[in-house]
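Undergrad: Provided below are the primary sequence and the corresponding predicted coordinates.
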Amino acid sequence: MKNKQLHLRNASFLALALVILGYVIKFYPEQLTTFDTAVQSAIRGNLPDLATQFWTRITVIGNTSVIVSICFLLIVLFHRKQWKAEAYLVLASIAGMGVASTALKYVYQRPRPSIEWLIDTIGYSFPSWHTASTMIVAGAVVVIVNQRMKHQLAKRVVQLSLILLAVLVALSRIYIGVHYPTDIIGGWLLAVLLLELYYSVYDRIRFTWRFQSKQK
């Protein structure tokens, strides 16, 4: 119970931060201009060719078709290994994020940045779907790896690699010009918020099902 309360408390703080950020974006966007512009300029620079090739390739990982395919493969793999709770965690993570991110986009209706885009896209800007989706899937797998992998060094390498990849996808959205840095922060807040809400439920179900021999 104490563990559940801790996750709920963390989720409440993250939700408050997300709401405050959304409020400022909706009603006082000019207050964020200096921060957003400075970060955009630092990351984009003069759009060097090698960096452009790197970031435009990295950003594809967060595309809907790619991230859904990755989740589908993970769910199939976990079911075959009889890791049912893990499979449901991945499913709930991507489904919940998709609904929440889409809803928030229509609540805040933030236009995309007016700077040059390196790809075509549609829809509102806040929060970043690519950022939230890659971070929540990476976070869910980090949790699963932490519980399932025995070798400590290999575990940490896999976990850090997953988080690094999610961060790179997020930064790519700034580089290619389709998101403000504060959209990225919003995506991260949403992803971690949902993971905090899901984790205590997932961990309890996983323990119960293993005790009842419903999964390995």
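TA: Here it is on my side, so go on.
Undergrad: going forward, measure contacts and count neighbours with C-alpha atoms only.
TA: Will do.
Undergrad: the helices in this structure, which residues?
TA: Here the chain has its helices, by DSSP state H, at 2-27, 33-44, 49-58, 64-80, 84-108, 129-148, 152-175, 181-211.
Undergrad: Among those helices, which comes closest to Gly123?
TA: Nearest to Gly123, of all these, is helix 84-108, at 8.0 Å by CA to CA.
Undergrad: list the helices and strands the closest one packs on?
TA: Applying 3 or more CA pairs under 8 Å, 6 or more residues apart in numbering; DSSP states H and E, we find helix 84-108 packed against helix 2-27, helix 64-80, helix 129-148, helix 181-211.
Undergrad: deepest of the ones you listed, which one?
TA: Among those, the stretch with the highest mean neighbour count (mean count of other CA atoms under 10 Å) is helix 129-148, at a mean of 23.
Undergrad: what number of residues lie near the closest residue to Ser172 other than its chain neighbours?
TA: Closest residue in space to Ser172, ignoring its immediate chain neighbours: Trp55 at 5.1 Å, by CA to CA, 6 or more residues apart in numbering. Residue neighbour count, defined by other CA atoms under 10 Å, stands at 20 for Trp55.
Undergrad: and the comparison structure, right after this:
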Amino acid sequence: MRELSLRLVSVWIICILFTGFFAYIARSIHQHTISSFDEPIIDIIQGTQTSGLTSIMKTFTTIGSTTTVALLAVLTIAVLLWKKHKAQAVLFAVALGGTGVLNQVLKFIFRRERPDFDRLIDIGGYSFPSGHTMMAFSLYTILAYIIWRNLRNVWARTGITILAIFMIVMIAVSRIYLGVHFPSDIIGGILASSVWLFASIALYQRLQHRKSGKLQTK
């Protein structure tokens, strides 16, 4: 019990720190002092543009689209329910659904316009924080977490973790490459989704611990 409590305290401390970092980025955007961070990264990433790489980046952006994420979410929830992992299915739905709602709320609050230079695809809406990045981070992190809990093979766990990181990074970078997001949108998205995701997992672990404790006392 003490170990769980210490773990939960650590998670809440991380959430507070990440919220502080997010607030700092949001403040820098509002004060127009973030360009010294954004512009060099944009120059480096967009400086690698080729026709072949553009096609690859468009593919990763499509993978991170709402339609693809929704299909993967439905499939994952169906598999979890079929495997009788109801609590994990609820965790997955809460993590992903909450991320989507949080992204829309934050976009409405900050209303940052998208970059207006070297845009390779047409897109509307506000820029901060990146919705693709937030959803990709939540989707692949929660998938890795659930698979990690259900697998015991070290190599399988390692492979899933590497794949999750790769997908998150590629989807995030594709948004900068295609000219539809600033790097600060990406960082802000990761921070925002991290807070929601870590809080969701912490609550899930707390409830599961209580449930197992009640079963032991019966």
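TA: Cool, got the structure. Every value quoted in this text rests on a predicted model; they were computed, and no experiment measured them.
Undergrad: Need the TM-score from the superposition.
TA: In this superposition the chains share a TM-score of 0.93, using TM-score structural alignment, normalised by the length of the first structure; 211 aligned residues with a CA RMSD of 1.5 Å.
Undergrad: if we can go back for a sec, quick one: residues contacting the residue nearest to Ser172 of the first structure.
TA: Neighbouring residues of Trp55 of the first structure by CA atoms under 8 Å, 6 or more residues apart in numbering: 169, 172, 175-176.
Undergrad: sorry, back to before: turn the helices and strands packed on helix 84-108 of the first structure into TSV, columns for distance to Ala100 of the first structure.
TA: Converted to TSV, those look like this (distance: least, CA to CA, whole Å):
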stretch	distance to Ala100 of the first structure
helix 2-27	12
helix 64-80	15
helix 129-148	10
helix 181-211	8
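Undergrad: looking at the ones you listed, which is closest to Gly45 of the first structure?
TA: Nearest to Gly45 of the first structure, of these and by CA to CA, is helix 181-211 at 14.6 Å.
Undergrad: How far away from the center of its chain is the closest one?
TA: Centroid separation for helix 181-211 of the first structure versus its chain: 10 Å, with CA atoms, centre = their mean, to the nearest Å.
Undergrad: Can I get the helices of the first structure in a markdown table including distance to Ile115 of the first structure?
TA: Shown next, in a markdown table, are the helices of the first structure (distance: least, CA to CA, whole Å):
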| stretch | distance to Ile115 of the first structure |
| --- | --- |
| helix 2-27 | 18 |
| helix 33-44 | 9 |
| helix 49-58 | 15 |
| helix 64-80 | 24 |
| helix 84-108 | 20 |
| helix 129-148 | 19 |
| helix 152-175 | 10 |
| helix 181-211 | 13 |
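Undergrad: Of those, give the one that comes closest to Ile119 of the first structure.
TA: When the helices of the first structure are compared by CA to CA, helix 49-58 sits nearest Ile119 of the first structure, at 8.0 Å.
Undergrad: The closest one: average distance to aligned residues in the second structure?
TA: Mean deviation of helix 49-58 of the first structure from its aligned counterpart in the second structure after superposition (mean CA distance after the TM-score superposition for the first structure): 0.7 Å.
Undergrad: which of the contacts of Trp55 of the first structure lies closest to Lys84 of the first structure?
TA: Lys84 of the first structure lies nearest to Val169 out of the contacts of Trp55 of the first structure, by CA to CA, at 28.2 Å.
Undergrad: Alignment lookup: the closest one to the second structure.
TA: Aligning on TM-score structural alignment places Val169 of the first structure opposite Ile171 in the second structure.
Undergrad: Confirm for me that its match is in contact with Ser65.
TA: No. The pair Ile171 of the second structure / Ser65 is not scored as a contact, 9.5 Å apart, by CA atoms under 8 Å.
Undergrad: Those two: who's more crowded?
TA: Between Ile171 of the second structure and Ser65, counted using other CA under 10 Å, the more crowded position is Ile171 (26 against 17).
Undergrad: now that one: how far from Arg206 of the second structure?
TA: Distance, Ile171 of the second structure to Arg206 of the second structure, using CA to CA, to the nearest Å: 32 Å.
Undergrad: Which residue, neighbours along the chain excluded, lies closest to the residue positioned nearest the centre of the second structure?
TA: Nearest to the mean C-alpha position of the second structure, counting by CA atoms, centre = their mean, stands Phe137 at 2.2 Å. Using CA to CA, 6+ apart and skipping residues adjacent in sequence, the residue nearest Phe137 of the second structure is Ile168, 5.6 Å away.
Undergrad: I'd like to know how far that neighbour sits from Glu113 of the second structure.
TA: Going from Ile168 of the second structure to Glu113 of the second structure by CA to CA gives 23 Å.
Undergrad: neighbour count winner among the two?
TA: For Ile168 of the second structure versus Glu113, neighbours defined as other CA under 10 Å are more numerous around Ile168 (23 against 15).
Undergrad: ok, the more buried one - contacts?
TA: 133, 136-137, 140.
Undergrad: To which residue of the second structure is Gln159 of the first structure aligned?
TA: Per TM-score structural alignment, Gln159 of the first structure is aligned with Thr161.
Undergrad: Look at stretch 174-189 of the second structure and report the distance between its end residues.
TA: Using CA to CA, first and last residues of stretch 174-189 of the second structure are 14 Å apart.
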